[in-house]
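Chemist: My questions concern the predicted model and sequence given below.
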Amino acid sequence: MKIAHVFVEHPIYHLDHTFTYACDGFDLQRGVRVEVPFGRTHIIGFVSEVKEISEEEKKSYGFEIKSIDSVIDEEPLINEELFTLADWMADTYVAPKISCIQCMLPAKLKPKSTHGTIKMEAFVQYVKDINNLTIKQKTALEDLKAVKLMPRAAFYQKYKTPGKKLIALGCAKIIEKEASAFVNEIQVQESEFTLSTQQIQALHEIRKSKHHEVFLLHGATGSGKTEVFLQLASDTIKQGKQVVFLVPEISLTPLMVNRVKRRFGNALAIYHSGLNAQEKYEQYQLVKHHKVQIVVGTRSAVFMPFDDLGLIIMDEEHDTSYKQDRMPRYHSRDIAIERGKYHDAKVVLASATPCLESYARALKKVYHLVEMPQRINESFPEVKLVEMRQAIKNGEDATLSNTMLDAIYERLQRKEQVILLLNRRGYTPILRCISCGHVIQCPHCDVAMSYHKQDKQLKCHTCGYQMPVPTHCPSCGSSTWRYLGMGTQKLEELVQVKFPQAKILRMDADTTGKKNAHEDILQAFANHEADILLGTQMIAKGLDFEDVTLVGIVNGDAMLARSDYRSAELTYDLLEQASGRSGRGDKRGEVIIQAYDIHHYAILAAANHQYQYFFQREMKYRHMANYPPYTYLVSMVFQHKQEAAVSQSVSYAMEYLMKKEGFKVLGPAGLHKIKDEERTRILLKGKDQRQLSRMVKDVYDRHIASKQKARLEIDLAPIILE
């Protein structure tokens, strides 16, 4: 008897094992999807193993072995490398193996009952010649015979009546094939640049290694890191191997895609969350069937089905967008390094502001550090700090100081471009009653609702709930509201009032919801259809516009008010990256940072482009507080709509943890409610990462075994703590 061990589609820990099904009569391979009976329903599973058993072995199972219903795939979706990677992810991130497999595949291939159907396209195929055809029929058949296969729509557009007759006569037939992305050869528009001395040195350092090695390319903004990427990619493609460029956000994808296309001319695959399910599937198939050698994409592109990967480039490696916020909570950096080991491929982590953990590893020789400290144009922008307390005392505008207004006016007069950064979308973040001070909060989350003037709605930026502005205060009945704070919508309105002739583009989560919106906005700015690009942090990194000579940062120290231990690092990253958008061409650049605490070391380091200064200061605080990279953190969040259920689960976990040694327990700490769920967090802090992983796995197993009502969410390496 032939049996298959199958992981079922539900990513639940108590189902994190294989189920056994008979598969006699099926040509089954490890790594394909199958439909199987499961309880009273039928679901999708993933074959982990196929083997023959004897009748005696069959009896030892002790239950009736049901047969699989059907096989979905003709060939495996998951190869041996990805099976090994799924095992590593499940162990490293304490996640069900099936959830690790699901995150590797596009939606239409996920082992889920809800996976989408593949779009099919109709084609007309040549079959045979016959006698007694009309002239038009002969012409149509000769054209079809020359190409063998033609899209039905194109065939009917050219030969509708004779074409249908040919099908009726059996000279041609209609077949269906999977829709596929169009692969087009593009003419090379860009030759290789003359390299600077530091680019040559960086390339030499990376090229010296012939095998897998992780490089940290620490290059100043505007130092020419992208050209180094392209040169390395050229080396790899000449060897017949594959290359993946990872970028943290969709907004950066079109910029990297354009550079790659201009340089190499050949087609590439593009993979990010802005594509629909069918488009992702088509791009995935381009890689699987070796129609392209290069992939440019965001976080999940690291899982594309490579089989001869030679180079992984992770640009802006510090960015928090590389961390998955749902199970399995992987980091793309970890996956890139694991895949690099398997393929013996080089991994290049690049940033002007490397995360502290990466830079510390580089200093310890775990990564190979490559430095590019100088800009290509050898000119960093001048940075001015404006202390807003003093500006307000002087009677200046509380949002845009006179220094900022004068600088914007000067650029507009010179026909140069401006980028304005305010890392808060919406119109105002708080709506408060003037009479009693009541703040309108989301009814489902413990956060203030943000007012969006354009939609005339209050929106929760945590759960997405929307509501109209209430006519009266629910607390005291007053009808007078005060709009507190500033969002990008309000800033846009203010700038337009101050500079009525200026053309402004706003780029934030509200303006980039439509398909290709990121690309359209950036292209319009590149074409000088706007004088000012205004937005949130998505405009702070990766942009390269030669005529941008002023970057203005509003509320530059806002993130320092957060209680998160990374607040200083996030502040420095944002300011340094945003500053790097100014003066990238031949014109002198300027940056103006408005802040209330201009003497904070993170702001001073960004103003002077001194990463090492910031690194040393911040590492002292991390060492004193025993935070990463000096220790490891594990987060366990218990959540449920009933507070009592959360409390019970937390108490049960704490009772077990307090009996153990070798790590520190922080908490439990109550977190703000999200989507009507009460939440409490326990943090584990220790020097031994494996011990922490084992401990949290034990807590999870006990939590499941005792049938606790609360849901337990685990993050083995939390980047941001609320």
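Modeler: Received, thanks.

Chemist: CA atoms for contacts and neighbours, from now on please.
Modeler: Fine.

Chemist: Please, which helix or strand holds residue 167?
Modeler: Counting by DSSP states H and E, the element that carries residue 167 is helix 152-168.

Chemist: Quick one: list the elements packing against that helix.
Modeler: Counting contacts by 3 or more C-alpha pairs under 8 Å, 6 or more residues apart in numbering; DSSP states H and E, helix 152-168 packs against strand 120-126, helix 135-147, strand 172-178.

Chemist: structure B:
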Amino acid sequence: MSSRARVLVLNSALGPLDYRVPHGMTVEPGSVVVAPLGPRQLLGVAWEAERMPSDAEVGDNRLRNLLAVADVPPLRAPLRRLIEWTADYYLAPPAAVVRMALSSTAALEGGRSVVEYRATGTVPDRLTAQREQALERIGDRQGLIRELAQIADVSDAVIRGLVKVGAIEGVAVDIDSPYPVPDPDHAPPTLSDDQRAAAATLVADVDAAAFRPTLLDGVTGSGKTEVYFEAVAAAIRAGKQVLVLLPEIALTEPFLKRFHDRFGCEPVAWHSGLRATQRRRAWRAIAGGEARVTVGARSALFLPYANLGLIVVDEAHETSFKQEDGVHYHARDVAVMRGLFEGCPVILASATPAIETRHQVALGKYAEVKLPGRFGVAQMPTIEAIDLIAEPPEHGRWISPRLVKAMEEALARREQSLLFLNRRGYAPLTLCRTCGHRFQCPNCTAWMVEHRLTRRLACHHCGHIEPVPRLCPECQNEDTLVACGPGVERIADEVAALFPEARTAVVTSDTIWSPAKAAEFVARMEAGDIDIVVGTQLVTKGYHFPNLTLVGVIDADLGLDGGDLRAAERTFQQIRQVSGRAGRGAKPGHVFIQTHSPKAQVMQALVTGDADAFYAAETEAREEAGAPPFGRYAAIIVSSEEQGAAHDTARAIGRAAPRVDGMEVYGPAPAPLAMLRGRHRFRLLVHARRALDVQDVIRDWLGTVEWPAKVRVAVDVDPYSFL
């Protein structure tokens, strides 16, 4: 006898489909299966029929047989409930969410081995400069030919040549080899009284093995990581799995080192920088329960943990936890929901918690643990505002005289400095001073950013790049192109001119694009090989450099542009975080904030350190406006390669907007980024009272409108970007 199975195939355009389970095949809810669809074979997940209604019932005689069941554990019920909730809340196709859980298709195959390569110690007779460089840099490392070539900064052919002459040999590696188990008692830290009390509370939550979200609110340098590591240790002792979410891939490598020092081995890493074999090994170990601690970016949230006992969201205020394409979820909020479905505690660690998180604490829905002071002898840095109107930089420069003097003094004391400007490249705009031509991206409504390190103009929205031309493309004049405004590369040039003997590093996503690059930067800072860092938001969080005593914020007003409802909060968080890099050791720290508006509320809060007053005023303003967390927003983004089609669809959606008490619809209007990646864009903004089930309203509303296949309509619930 055969039975039926309802299957969610990995095709977002389709709903659940019914299949016949052949005799001898065992399929249960959560089983990963291979299903036929026309001439194709698709992966899918078996689901409870009552939880995933089908559009049409099909008789048993018309069902097609499932082809296979993958040799992996079924997706557990808590993960299936999380997938359902995410799809419902963020108005996403369930298949798109399931795809995030099955993010390594190689993991669904059986056991495998791969040939990796390592140096043999033999020196070849013909030792070219490149071969010598390769052997020196590879050392005792092991990996695929492409990986060794990247480590050595040589071509694949050089590595293959070393294999031929016996200097490098191949070795078969089981790519599903087990990970080492972290030792919770390897190197327990010495905690302060405040840290011990906070750790005891978090450990008790882990021991209780029940859902409990807790905000770990500690100033920068207070030792939040060491505190939640004690909760991690408790979960390991209890035989549970732990997930630690980090906002940036660049933070992963420093975190791995700190974890290794505490637990004697590295955790399992999960991020976009992993190669396919690493992702496969990690996925299978997580699903099988062997991976005890996983640290990763937001996508790690949907992995199929077998026995999850604790979730930690580090730097929980970070906006990079919000996914801006595909499924528009916020990892901080989804992490809380996963904790609810798994029945485990969730720790949200931050020095600058989001207003939404603070509101949940005020309502009593989240617990709170505070760390009010820095660990050990370290003190919070002194913060001063520099009024750029009263104390302007010299003509053609961007660093004010007072900050230049402070940098001179730091260099004289052999201490490190950090200059922060959240703008990549050399200049945000290049124009012709003869005809006024501005270089704009051909695919986006955005200016091209000049990058002098790579001699390119780049669009930071779609990735389009082109060489900097010698002639103006409009008037054909030579030597008339001028860079307007500063980026970090321009500030680095100014630093080089002011302090030619200083060793400077530019830290952005252009220079720190992988965990290995982040580790190299950290090693150079700790060794004292860098005197001055010029960086973007990448350096505002997670790093601990005891000899870094001076921080200068070049343009504190930059984040206040654009009318974003979170602009002031985001600016406060970012500058307070980067300020927290100063004075984390025994040496005192100093911060200088360059601003045109020193009297602005956010600047006054930063200088005085009165975070509570700032948050109280911001929260009151949000409540008056009915903005989150007191009201709700949802954006409807209509896009097409044809402007007319996008415009017509947006207007049709606008005309069909329902009249609902407690809900307003604004638009449609051209998006601030009216064209992105070659697609014309229009936006509608839904503003609703908190109690309204806005998802059901939007779902029914859009269900009444038809649009052509060339038009995309995306919904962003709780948007963070208004571009």
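Modeler: Great, that's in hand. Fair warning: this is a prediction, and the values are worked out from it, not measured in the lab.

Chemist: still on that earlier bit, turn the helices and strands packed on helix 152-168 of the first structure into a markdown table, including distance to residue 436 of the first structure and mean neighbour count.
Modeler: Converted to a markdown table, those look like this (distance: least, C-alpha to C-alpha, whole Å; neighbours: other C-alpha atoms under 10 Å):
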| stretch | distance to residue 436 of the first structure | mean neighbour count |
| --- | --- | --- |
| strand 120-126 | 61 | 18 |
| helix 135-147 | 77 | 16 |
| strand 172-178 | 62 | 15 |
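
Chemist: Run through who's touching the helix holding residue 167 of the first structure.
Modeler: Applying C-alpha atoms under 8 Å, 6 or more residues apart in numbering, the contact partners of helix 152-168 of the first structure are 122, 123, 124, 136, 137, 140, 141, 172, 173, 174.

Chemist: 7 Å instead?
Modeler: 122, 123, 124, 136, 137, 140, 172, 173 (C-alpha atoms under 7 Å, 6 or more residues apart in numbering).

Chemist: Widest-spaced pair of those residues?
Modeler: 122 and 136 (22.3 Å; C-alpha to C-alpha).

Chemist: so where do the strands sit in the stretch 451-600 of the second structure?
Modeler: Using DSSP state E, counting those that start in this stretch, the strands of the stretch 451-600 of the second structure run over residues 456-458, 465-467, 481-484, 504-507, 532-535, 548-553, 590-595.

Chemist: mean shift between the helix or strand following the last one and the first structure?
Modeler: Just to be clear, that refers to strand 590-595 of the second structure. Later in the chain than strand 590-595 of the second structure, the nearest helix or strand by DSSP H and E is helix 601-608. Aligned to the first structure and superposed, helix 601-608 of the second structure gives a mean residue distance of 1.7 Å (mean C-alpha distance after the TM-score superposition for the first structure).

Chemist: which residues of the first structure does the helix or strand just after helix 601-608 of the second structure align to?
Modeler: For helix 601-608 of the second structure, the succeeding helix or strand toward the C-terminus, using DSSP H and E, is helix 611-625. Mapping helix 611-625 of the second structure onto the first structure (TM-score structural alignment) gives residues 611-625.

Chemist: Next, the buried residues of that stretch.
Modeler: For stretch 611-625 of the first structure, burial by neighbour count (16 or more other C-alpha atoms under 10 Å) applies to 611, 614, 615, 618, 619, 622.

Chemist: SS state for residue 278 of the second structure?
Modeler: helix (DSSP: H, G, I helix; E, B strand; the rest coil).

Chemist: Please consider this matter closed, and thank you.
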